[in-house]
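[1] Structure for this input, please:
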Amino acid sequence: MKTTDYYFSVLRVVPNVMRGERVNVGLVVFHPGGHDVTIHLHIIKDRLRALDPNLSAIKWDAWAMQAKESLTAIPVENRVHFLQTAFSPITTDTQTGWFKATSEEEVQDNIDGLLKRLVVSPQRVIRIENKGLPRTTKLQAELKNWFKAQKIMGKNMDDLSRSQIVSEYPVSLETDSYADFAFKNGALHVMETMDLRGVNYLSARLRNQAAFKSIVLDQAREVTQGGGQRIAVVSASDYSLVKPAIKMIERNADDVISMESQEDIDRLIRRLTEALHLTTQLSNPTLNLSHNKITDVAFNKMNPF
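    Below you'll find the model as predicted:
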């Protein structure tokens, strides 16, 4: 088979040349013959916001379309210089790289490898300990034991691709925020828990905890794009007393599951069974639930989803 040379440039965002700060956001690949140009972006908005909050205003899909049209229309020898000057604060280096390929599949493999080495954030290996709110609640621990009993609890992040649930999923590296659980079926789904059993009044600490959970769910919008859901799992002895806290969580959740509602539990079981491609349906979780259970009708009045 014929081996063909492909040239590429790394796309970088440089919001202020004087500061010298930059972040890689993708590749532009020049295909043989000079007629085709493809742009491959990997945008990590947390990194861009940390560099300059104004960068979040860039419409990346529109930018890629405009850049492709412009590059295709100009002579091959002028394309790199055009990239350096026409799209500030997005630019590229003077020198181009190159790779060889014999098929479209090999081209894509090379592009994926370049993106991983040059653009995608390195895998986090050190976790900063959050000494504020407790990492694990009783409800979170009970759900984790349920997942383990059903043999769907993974041990590390790699298990996401093996139809397993993982815990402490990082939704924002910038703010060191983690979702209680995550699972994947093409799209990523995240799950936050809020344990309000035995609560007789909403203390400032509980309100802050609910606000924190809501913020994590809001930050998870970025990682759940493309069909993923942000799920809140809650349990309470008296939902009428804790309604403000649940309302805060509902604000940024796509679905709210009450563990006192069998209808809600069935919905969660169906979602997990389908997402994890299980051949048998999960059994009900064994939780230490309150005898003062909320009815499905009452909860659904609070739950807009």
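[2] going forward, measure contacts and count neighbours with C-alpha atoms only.
    Noted.
[3] quick one, what contacts Asp218?
    By Cα atoms under 8 Å, 6 or more residues apart in numbering, Asp218 lies in contact with Asn252, Ala253.
[4] repeat for Arg47
    Val23, Glu174.
[5] Okay, and it sits in which element?
    helix 45-51 (DSSP states H and E).
[6] and that helix, which residues are buried?
    Lys45, Asp46, Arg47, Leu48, Leu51 (16 or more other Cα atoms under 10 Å).
[7] And that helix, how far out from the chain middle?
    Distance of helix 45-51 from the chain centroid (Cα atoms, centre = their mean, to the nearest Å) equals 15 Å.
[8] same thing with stretch 207-226?
    That offset, for stretch 207-226, works out to 11 Å (Cα atoms, centre = their mean).
[9] quick revisit: the helix holding Arg47: what's the following helix or strand?
    Under the assignment DSSP H and E, the closest C-terminal helix or strand after helix 45-51 is helix 60-73.
[10] And the strands in the stretch 151-300 of the chain?
    In the stretch 151-300 of the chain, the strands defined using DSSP state E, counting those that start in this stretch lie at 166-172, 177-185, 187-196, 230-236, 255-258.
[11] sorry, back to before: how about the buried residues of helix 45-51 in TSV, adding distance to Arg12?
    Below are the buried residues of helix 45-51 laid out as TSV (distance: Cα to Cα, whole Å):
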residue	distance to Arg12
Lys45	14
Asp46	15
Arg47	12
Leu48	11
Leu51	12
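[12] run this one through as well so I can compare:
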Amino acid sequence: MAHIYSYAIIRLMPFAHRGETLNVGVVVFGDTLDVRFSASPSLLEYFGVQSGTLDWLAENLVSLDDSTSPVRDRANEIARFAGVQLSDIGWFSTDDDRQYELRISEIISEYVEKPKKTRARRTSSNLSRDLKKIFQGYQIFSSKIEDIDRHKVIANMPVGPSGKLHIDFLIRNGAYHATETIDFRKSEDAGPSELKNAALANVTFQHAREILGGTETRCYLVYAASSLVETAVFPALEIARKNISDSFNLESREDKARYLDAILAAAGVNHLFS
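    Purely as a prediction, here's the structure:
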């Protein structure tokens, strides 16, 4: 006879202000609470969570659970633990203990060890498009390449052999300020795509310095990545940052302000609205 079980994914959120969560295990609401953790030691270390914390958490969840209460109430009690979140409640059915263990293994594999990518609110937009809108809002962007002499930001300035490479954004006021962008918001690690984009950005900077003058060109890498992703794509960032003037993560309010301060100053704008 089939038995139906309710379950939820357990998530840790050590830093509420960052809004980052880490899937660490699954809890099954049976006659007793079945808590299974399977968390990457490297991710736990990044979040500053000791492995013993999970053992402590499992013991407390089981000891405080009231199996006579409705599943929703039991889930709400778990969610009261500081830094702990639960996913929406799901369910599965099994005929015997072997199927039960197999199904839990499948859930852990799918949602904990290899969780589906959760899209951030802004991942549908391209980073270059985001910056262009900001420049347009300050009325310092121009689609005419000759407007660079009027201290306007222009896009896709051709550089390199036969003009095959293009600087994403360029402005001049005494010195040139060249910006290359890389959007890591959909990235999970420094894979081939991330490394190629980083290498291309750095090569483009090299050609820009050759064309515009090495001592008269400031090269800015502007990228977007959450703090967790930023750690994961660090090898790509190392490549892109080589011999440049500065880099800015637009997911950081401070970095965003520093970058816009530099560009607005080059455009002769003396104020900044965030």
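[13] what range in the second structure does the helix holding Arg47 of the first structure sit on?
    Matched against the second structure by TM-score structural alignment, helix 45-51 of the first structure finds no partner residues.
[14] Most widely separated two among the buried residues of helix 45-51 of the first structure?
    The widest separation within the buried residues of helix 45-51 of the first structure, taken as Cα to Cα, falls between Lys45 and Leu51 and amounts to 9.7 Å.
[15] for the strands of the stretch 151-300 of the first structure, which one sits closest to Ala220 of the first structure?
    strand 166-172 (5.4 Å).
[16] which part of the second structure lines up with the closest one?
    Under TM-score structural alignment, the match for strand 166-172 of the first structure is residues 154-160.
[17] what comes up buried for that stretch?
    Ile154, Ala155, Met157, Pro158, Val159, Gly160.
[18] For Val229 of the second structure, state which of these is nearest.
    Ala155 (27.1 Å).
[19] who touches that closest one in this structure?
    With the criterion set at Cα under 8 Å, 6+ apart, Ala155 of the second structure makes contact with Ser142, Ser143, Ile145, Ile167, Asp168, Phe169, Leu170.
[20] thinking Val153 of the second structure is in contact with Phe169, fair?
    Yes. With contact defined as Cα atoms under 8 Å, Val153 of the second structure counts as touching Phe169 (6.4 Å).
[21] out of these two, which sits in the more crowded spot?
    Neighbour count, other Cα atoms under 10 Å: between Val153 of the second structure and Phe169, Val153 has more, with 29 against 20.
[22] which one in the first structure is aligned with Leu57 of the second structure?
    Per TM-score structural alignment, Leu57 of the second structure is not aligned with anything.
[23] Over to Val26 of the second structure?
    In the first structure, Val26 of the second structure lands on no residue (TM-score structural alignment).
[24] The residue nearest to Val26 of the second structure when sequence neighbours are not counted: helix or strand, and which one exactly?
    In space, and not counting its chain neighbours, Val26 of the second structure is closest to Ile9: 4.4 Å by Cα to Cα, 6 or more residues apart in numbering. Here Ile9 of the second structure, judged by DSSP H and E, is contained in strand 3-12.
[25] cool, Asn110 of the first structure as well?
    helix 104-118.
[26] which helices and strands does the helix or strand following that helix pack with?
    Downstream of helix 104-118 of the first structure, the first helix or strand assigned by DSSP H and E is helix 138-149. Judged by 3 or more Cα pairs under 8 Å, 6 or more residues apart in numbering; DSSP states H and E, the packing partners of helix 138-149 of the first structure are strand 187-196.
[27] can you do 10 Å?
    Other elements packing on helix 138-149 of the first structure under the criterion 3 or more Cα pairs under 10 Å, 6 or more residues apart in numbering; DSSP states H and E are strand 166-172, strand 177-185, strand 187-196, strand 230-236.
[28] what span of the second structure lines up against it?
    Alignment note (TM-score structural alignment): helix 138-149 of the first structure is matched to residues 126-137 of the second structure.
[29] same deal with stretch 73-89 of the first structure?
    Counting by TM-score structural alignment, stretch 73-89 of the first structure sits on no residues of the second structure.
[30] Check stretch 188-199 of the first structure too.
    The aligned range for stretch 188-199 of the first structure is 176-187, by TM-score structural alignment.
[31] What residues sit buried inside the matching stretch?
    So stretch 176-187 of the second structure, judged by 16+ other Cα under 10 Å, has buried residues Tyr176, His177, Ala178, Thr179, Glu180, Thr181, Ile182, Asp183, Phe184, Arg185, Lys186, Ser187.
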